[in-house]
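J.: Can you look at this prediction? I've put the sequence above it.
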Amino acid sequence: MTVLTIFRDIKSFVNKDGYDFERPDVTLQNFHPQLEIFFAIKGIFFNNHRSMKRFIWPALSAFMASAATGFELMFIWRAMTIKDYAMATESFVYLMILGSVYLVYYGVLSNRTTILTLLGKMSEDFRCICNLASYRKRFIDGQLLIWRLTMSWGIFVTVVAILYVLNTLLLLLYQYLFATLDEHYVRPLMFPVWLPHDDPYRTPNYEMIMIFQVALILVAMASFGLYVPLSLHLFMHYYKLLDMIMIAIDELFVGLDWSVVTLHVTDQRRVDVKTELRKRMGRIVRWHQSVFDSVEAITSIYGAMLVYQVMFSSVIICLLAYQIAIQMSEGKFNYLFVILFFGAVLQLWIPCCIGTLLQTKALALGERCFYSGWYDTPLSQLVRQDLLIFIMRTQVPVVIKFIGIPELELHTFSSIMSTAYSYFNMLRQYN
């Protein structure tokens, strides 16, 4: 199988080329099968909710993260003692990544009922919207975009993990094939290691540490690596639901006979039109309220992790940039740290960008409703009060906010990046 074939298969997978978008039974489960898989890894089972087996991987991950946290604290202390600031900053970055493991699992496992309810609402959205001809295509296009974004992040995280392992194995292979005894090479590890009163690079220490580090990469992928696409998916679903509300507003008076306004209030034709109008308006209001409730629910699930991101992203980004700068000043270029730096910036930008998109789109609903053509049709008399209440409701913004953090938007991202740059300059001056 050639590299070109692999890329073609990945592209086909990301674009869902094998999926029948016209099938009548499009559901959340068959369009986004990754959701149940990802949540199962996090300890949420959908077929057997109370199975104790769901705690196996979270417990194992927490245990390994705790052990690794203890080691990283020891490495930081050792690095500061010998004034090896490159090792200290690298170990601190990994310590911050390990801290996210506990928060991600805590948020998911402590909100199991909320997650199941939320996914039930999303499944209901699929069943309802896919049966509405005028909404279906735009909704499916939006879901395809969500699939592409989440799979792209998954591919990115997988590539980073593979590069960490592959880079170490290639260095090890080079030493076995080409290095001579007088070159005094030390067998490479993925992360810096130090042991008191022992050599971590001797057998069997080296082999055990290597296996442990590979396992830690899997833990990081299954926790923080899945947290980003899951939160992205959930927030983007309701961003796309706002698009459906836009369509519903545009079609509020479409296909209805405006002449019934002149009829008596008890006339059946007028009653039927008014009932249809109320049905359409009710759908708009239900979807709009669902966005508020669901965004609040998602924020409660990942609130602790969002606080952690906002508090420590500036430090992590600063230290990664500092590590890259130190190595470049020594004539080295660590591409893994450059990729990790890009990932650190991206994981912060994603929720901030979605927060801005949600807020902008939600506020635009009021303007769309005002210019929906109600002034051109007498039918507006039948729902005038409903329109007025809805427009007033749209003035309340949809925001991603949790206790202890500001509203997540692009301004928040800009502020954190500015803080990271200030920390970076301070470290460089101290150095």
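T.: That came in fine, so what should we check first?
J.: from here on, contacts and neighbour counts on C-alpha atoms
T.: Fine.
J.: Just to check, Pro351 is in contact with His411?
T.: No. Look at Pro351 against His411 with Cα atoms under 8 Å: they stay out of range, at 11.7 Å.
J.: between those two, who's got more neighbours?
T.: Pro351 (23 against 13; other Cα atoms under 10 Å).
J.: give the contact list for the nearest residue to the more buried one once chain neighbours are set aside.
T.: Among residues not flanking Pro351 along the chain, Leu408 sits closest, at 6.7 Å (Cα to Cα, 6 or more residues apart in numbering). Contacts for Leu408 (Cα atoms under 8 Å, 6 or more residues apart in numbering) come out as 351-353, 355-356, 399-401.
J.: Now Thr27. Nearest residue, chain neighbours left out?
T.: Phe126 is the one closest to Thr27 (Cα to Cα, 6+ apart), at 5.6 Å.
J.: what about stretch 129-138, start to end distance?
T.: 10 Å (Cα to Cα, to the nearest Å).
J.: Give me the residues contacting it.
T.: When contacts are defined by Cα under 8 Å, 6+ apart, stretch 129-138 is touched by residues 26, 139-140, 244, 247.
J.: before we go on, here's another structure to hold up against the first:
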Amino acid sequence: MPLLQSFRNFFMKNDFDFDAPVITLYGFHPQFRIFFAAMGIFFNNRESILRFVWPVICIKLAIVAVTLEGIFVYHGLEVKDYTFATECFCYFVLLGILPVVYVPIMLNKQSILQLADDMNNDFIYISSLGPKYRESFFKGHLVIYKLCYAWLAFTLIIAVMYITSTMFPLLWLCLFATQDENMIRPLMFPMWLPKDDPYRTPNYEIFMTIQLIFCFLYIQTFCVYVYLEFHILLHYYNLMELLIMDFGVIFEGLDESVVYLPSSDPRRVEVQNALNKRMGRIIEWHLSIFKAIETVSSVYGPPLCYQVMFTALALCLMGYQIADKLDHGKVDLIFCMLFVGALIQLWIPCYLGTMIRNKGFAVGDACWNCGWHETSLSRMLRNDILILIYRSQKPVVIKFTGLPHIQLETFSSIVSSAYSYFNMLRQYNAEM
């Protein structure tokens, strides 16, 4: 029970001081810098050559894995073993995204570091604001913190299922199987060699070790990439919530009568400065949101393009594997979990894209409904209000060359395409 309570305190951040005078991004989310360091972004020694070591190793291993899976796919089609071919092509698609994740992140190092510094400055600044702002902002980031570990736990469960589904049969084979049972030692992923047996010693031990490495590599790369993506997007979603709150109090506590005083009157100047300061913070936050989404688009655009292009194929092939096993009276639990994971990894950016787009339009609505028509003070901010309403009509969306706007409509379209491919593949297999 103490262990369970410790885990609960860690997950809920019960021991964190939410009333501290200064809270930083890295203090609230210690995992943020650790995960970026694994992607080749160092926050302390930023120019260290060591930051390239792990990404280069991962990229080279991923290229080797994709090449091997491509050979397996060709062999499966050549011998008309379509179950083997589709499973290998599924892994070909999944592993192919790893270089696409690493390369843009390393090429956009300065943009990422600037984005992280801006997010950290947001934390420090909001720490100095009133309880209403602090509670809203840190409550939102507590959700991000929980989602991080929930997502990592889900992906780890899939990895553990892959490992245990191989290790348990191997353990049984080593302990209880007799020599005349003629059983083959299992691997996590199917293998084939042109003039050799991948299941004989020492081939089996080598390939098993390599597959365990790739299982860890995929979790460390792709799943961390998804987390960092939704962390950044949700940070700016929370910032838009504060921006909307600012509109609700923009005219609060100010004397309307100063509007009729000369522009040089000290009372009018004081009110004008207060209004300019409040609107200036709104405009600064609004511009930072557009800048951040532009950075996310440039950094994560290539892997998002890959996801949009190939997720339909991956879902189709996973569905085919599940249906093929069901036809033989078996339930492929691992591929069922993998299918759910593939849906979630696409749904996350699409759902967040829709949330941010709608919240961006909500900023314009909040500006329109801020009570400008009920107070004469609006005359002192007329141009600023008009410009911000006009700017808020521009959708806050992730956009990249060749990439549709990432939103729920995109998710629906990809799932529909996957279902169409699945039906075509099943029909073709039935005719064969």
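T.: Ah, there it is. Just so you know, these numbers come straight off a predicted model, no measurement behind them.
J.: about what we covered before: residue in the second structure paired with the residue nearest to Thr27 of the first structure?
T.: Aligned counterpart of Phe126 of the first structure in the second structure: Phe123 (TM-score structural alignment).
J.: how about the helices of the second structure, start to end?
T.: Taking DSSP state H to define them, one finds helices in the second structure at 2-12, 25-28, 31-38, 53-78, 82-107, 109-127, 131-175, 203-218, 224-248, 266-327, 333-368, 382-392, 408-431.
J.: Between those helices, which one is closest to Met183 of the second structure.
T.: helix 131-175 (7.8 Å; Cα to Cα).
J.: how far out from the middle of the chain is the closest one?
T.: Distance of helix 131-175 of the second structure from its chain centroid, counting by Cα atoms, centre = their mean, to the nearest Å, is 14 Å.
J.: what's the angle between that helix and helix 203-218?
T.: 170 degrees (axes from the mean of the first three to the mean of the last three Cα atoms, to 10 degrees).
J.: quick one, helix 131-175 of the second structure and helix 224-248 angle?
T.: Using the same axes, to 10 degrees: helix 131-175 of the second structure against helix 224-248 is 160 degrees.
J.: Between helix 333-368 and helix 131-175 of the second structure, find me the angle.
T.: Going by the same axes, to 10 degrees, helix 131-175 of the second structure makes 170 degrees with helix 333-368.
J.: give me the number of residues near the equivalent of Val254 of the first structure over in the second structure?
T.: In the second structure, the residue matched to Val254 of the first structure (TM-score structural alignment) is Glu252. If you count neighbours by other Cα under 10 Å, Glu252 of the second structure ends up with 9.
J.: Could you report the distance from Glu252 of the second structure to Ile206 of the second structure?
T.: Glu252 of the second structure is 70 Å from Ile206 of the second structure, by Cα to Cα.
J.: how close does Asp384 of the second structure sit to Leu377 of the second structure?
T.: Asp384 of the second structure is 12 Å from Leu377 of the second structure, by Cα to Cα.
J.: ok, the match of Phe126 of the first structure touching Gly27?
T.: No. Using Cα under 8 Å, Phe123 of the second structure makes no contact with Gly27, being 9.8 Å away.
J.: Pretty sure the residue nearest to Thr27 of the first structure sits against Val26.
T.: Yes. If you go by Cα under 8 Å, Phe126 of the first structure and Val26 touch, sitting 7.2 Å apart.
J.: any common contacting residues for those two?
T.: In contact with both Phe126 of the first structure and Val26: no residue, using Cα under 8 Å, 6+ apart.
J.: who's more crowded, Phe123 and Gly27 of the second structure?
T.: More neighbours surround Phe123 than the other of Phe123 of the second structure and Gly27, with 22 against 13 (other Cα under 10 Å).
J.: Check the gap between the counterpart of Ile326 of the first structure in the second structure and Arg426 of the second structure for me.
T.: Aligned against the second structure by TM-score structural alignment, Ile326 of the first structure finds its counterpart in Asp324. As judged by Cα to Cα, Asp324 of the second structure and Arg426 of the second structure stand 9 Å apart.
J.: same check, this time on Arg382 of the second structure
T.: 62 Å.
J.: In terms of neighbours, single out the busier of these two.
T.: A count of neighbours by other Cα under 10 Å puts Arg426 above the other of Arg382 of the second structure and Arg426, at 16 against 11.
J.: What's the match for the more buried one in the first structure?
T.: That one, Arg426 of the second structure, aligns with Arg428 by TM-score structural alignment.
J.: Please name the nearest non-neighbouring residue to that match.
T.: Tyr322 (7.4 Å).
J.: any idea how far that neighbour lies from Tyr421 of the first structure?
T.: 10 Å.
J.: More neighbours: which of the two?
T.: Shown here are Tyr322 of the first structure and Tyr421; by other Cα under 10 Å, Tyr322 has more neighbours (22 against 18).
J.: What is the burial count for whatever residue of the second structure lines up with Met236 of the first structure?
T.: If you follow Met236 of the first structure across to the second structure using TM-score structural alignment, you land on Leu234. If you count neighbours by other Cα under 10 Å, Leu234 of the second structure ends up with 20.
J.: residues contacting Leu234 of the second structure?
T.: Per Cα under 8 Å, 6+ apart, neighbours of Leu234 of the second structure: 140-141, 144, 352.
J.: where's it relative to Tyr199 of the second structure, distance?
T.: Computed as Cα to Cα, the Leu234 of the second structure to Tyr199 of the second structure distance reads 46 Å.
J.: now swap in Ile157 of the second structure and tell me
T.: Applying Cα to Cα to Ile157 of the second structure and Tyr199 of the second structure gives a distance of 26 Å.
J.: With Val397 of the second structure instead?
T.: 49 Å.
J.: between the two, which one's more packed in?
T.: Neighbour count, other Cα under 10 Å: between Val397 of the second structure and Tyr199, Val397 has more, with 23 against 19.
J.: What residue in the first structure is paired with the more buried one?
T.: With TM-score structural alignment as the criterion, the equivalent of Val397 of the second structure in the first structure is Val399.
J.: Kindly report the same for Leu315 of the second structure.
T.: Leu315 of the second structure maps onto Ile317 in the first structure, by TM-score structural alignment.
J.: Quick one: neighbours of its match, just the number.
T.: By the measure other Cα under 10 Å, the count of residues near Ile317 of the first structure is 26.
J.: Kindly report the same for the one 10 residues further on.
T.: Counted with other Cα under 10 Å, residues neighbouring Gln327 of the first structure total 13.
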